[in-house]
Structure formats: C-alpha cells, structure tokens
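Colleague: Sequence first, then the predicted structure, then my questions.
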Amino acid sequence: MSIVGFIVWLVVGGIIGWIASKIMRTDAQQGALMNIVVGIVGAFIGGWLGGMLIGDAGDINQGDFSLSSLLFSLLGAVILLAIVNMFRRGRVR
C-alpha cells in the first residue's frame, strides 16, 4: 500500500466512522481518532458481512471504493457502535 493509499484509507475510515457516530448519536463521546478506528474496524466487519451475504461485496480495506463497499463499511461501523453501546449502557440507542 502506498502512502497516498494509506492516507485515503484513513480519511475514508474517518468519514465512515463519523457518519456512523452521527447515526448512533455517539459523536460527542468520540474524537477524530476514534472515528477513524470505528470506520476501519467497521470496514472489516462490513466486508465480512458483505462477503457472507452477497459473495464478493468488496471492502475499502482492499482498496475497493465502490458504493456497495462504502455502504457495507458504514453498516459494519454502525453494528460496532451498537455493540459498544450495549456493553457501555446495557442497551442499544
């Protein structure tokens, strides 16, 4: 992976994590670094789910920036935040 690819990966991960935190209403509790982590881990979860549900959905971790890969990454990030909220508060918002 090149330096530019790595930077794009971080920026897209941060944007996906930020959108997921807005959806789950956890944005005030997270900073930019946490949004990046949520977005990247969410991309792994989303890529895994997409692979199970529709075959090769692609994920942003492999450099595939299609609409379906971005949506599955967002779904994975939302699922990750829901799981974190369950352990933190005992319920999903």
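Modeller: Good, I have the coordinates.
Colleague: only C-alpha atoms for contact and neighbour calcs from this point on.
Modeller: Fine.
Colleague: what are the ranges of the helices in the chain?
Modeller: Taking DSSP state H, the helices of the chain run over residues 3-23, 32-54, 67-89.
Colleague: Next, format those helices as a markdown table and append mean neighbour count.
Modeller: Written out in a markdown table, the entries for the helices of the chain read as follows (neighbours: other CA atoms under 10 Å):
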| stretch | mean neighbour count |
| --- | --- |
| helix 3-23 | 19 |
| helix 32-54 | 21 |
| helix 67-89 | 20 |
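Colleague: alright, now check it against this:
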Amino acid sequence: MGLLYALLIGAAAGWLAGKIMKGGGFGALINIILGIVGGIVGNWLFGVLGVHIGSGIVGDLITGVIGAVVVLFIAGLFKK
C-alpha cells in the first residue's frame, strides 16, 4: 500500500510541478514520471537539510512538488 501511495502522491506532485514550471515542454506523462522521481528527491533533499514540512498527505504533496520542481528544472537544463 505504501508504494501505491507514493506513486499517487508523486503523480499529483509531477502534475502540479508541470503547471508551476510552465514551458517545461515535457508533456503531462513525463512530468508525472519526473514527479514520482521528484518525490524521492524531495524526501532526500529535505532529509539532508533537516527540514520537516509536515505529515500527512499535504506535507507529502508539498515535499513532492518541491522535489519535482527541482527535477524538472534540472531536466530542463539538459533539454537545451
């Protein structure tokens, strides 16, 4: 059940990050996949920095969106 939860939160985070990072040009499906990866990156990044956003769905979604924005930004640098 934890994997399904992580995939759903990551997909929502990727979609939201795609809306935030307008002009990313990756398309909805790639943004969702990058959002799932971004959720992992966000959890790692906040763990390293010692930042705790909150618990529950909202905290996980915010962490995932921030991680997905970072991943989309980095992916955009390699796209050019």
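Modeller: Yes, it's here. Since this is a predicted model, take the numbers as computed values, not measurements.
Colleague: For the residue sitting nearest the centre point of structure 2, give its distance to residue 5 of structure 2.
Modeller: Compute the mean C-alpha point of structure 2, and by CA atoms, centre = their mean the closest residue is residue 68, 2.5 Å away. Taken as CA to CA, to the nearest Å, the spacing of residue 68 of structure 2 relative to residue 5 of structure 2 amounts to 16 Å.
Colleague: Check residue 37 of structure 2 too.
Modeller: From residue 37 of structure 2 across to residue 5 of structure 2, the span is 14 Å (CA to CA).
Colleague: Name the nearest residue to residue 18 of structure 2, sequence neighbours excluded.
Modeller: Take residue 18 of structure 2 and drop its neighbours on the chain: the residue closest to it by CA to CA, 6 or more residues apart in numbering is residue 31, 5.8 Å away.
Colleague: Tell me if I'm right that the one you found and residue 20 touch.
Modeller: No: applying CA atoms under 8 Å, one finds residue 31 of structure 2 not in contact with residue 20, separated by 11.0 Å.
Colleague: Now which residue in structure 1 aligns to the residue nearest to residue 18 of structure 2?
Modeller: The pairwise alignment with structure 1 assigns residue 31 of structure 2 to residue 35, based on TM-score structural alignment.
Colleague: Give me the aligned partner of residue 86 of structure 1 over in structure 2.
Modeller: So residue 86 of structure 1 corresponds to residue 77, using TM-score structural alignment.
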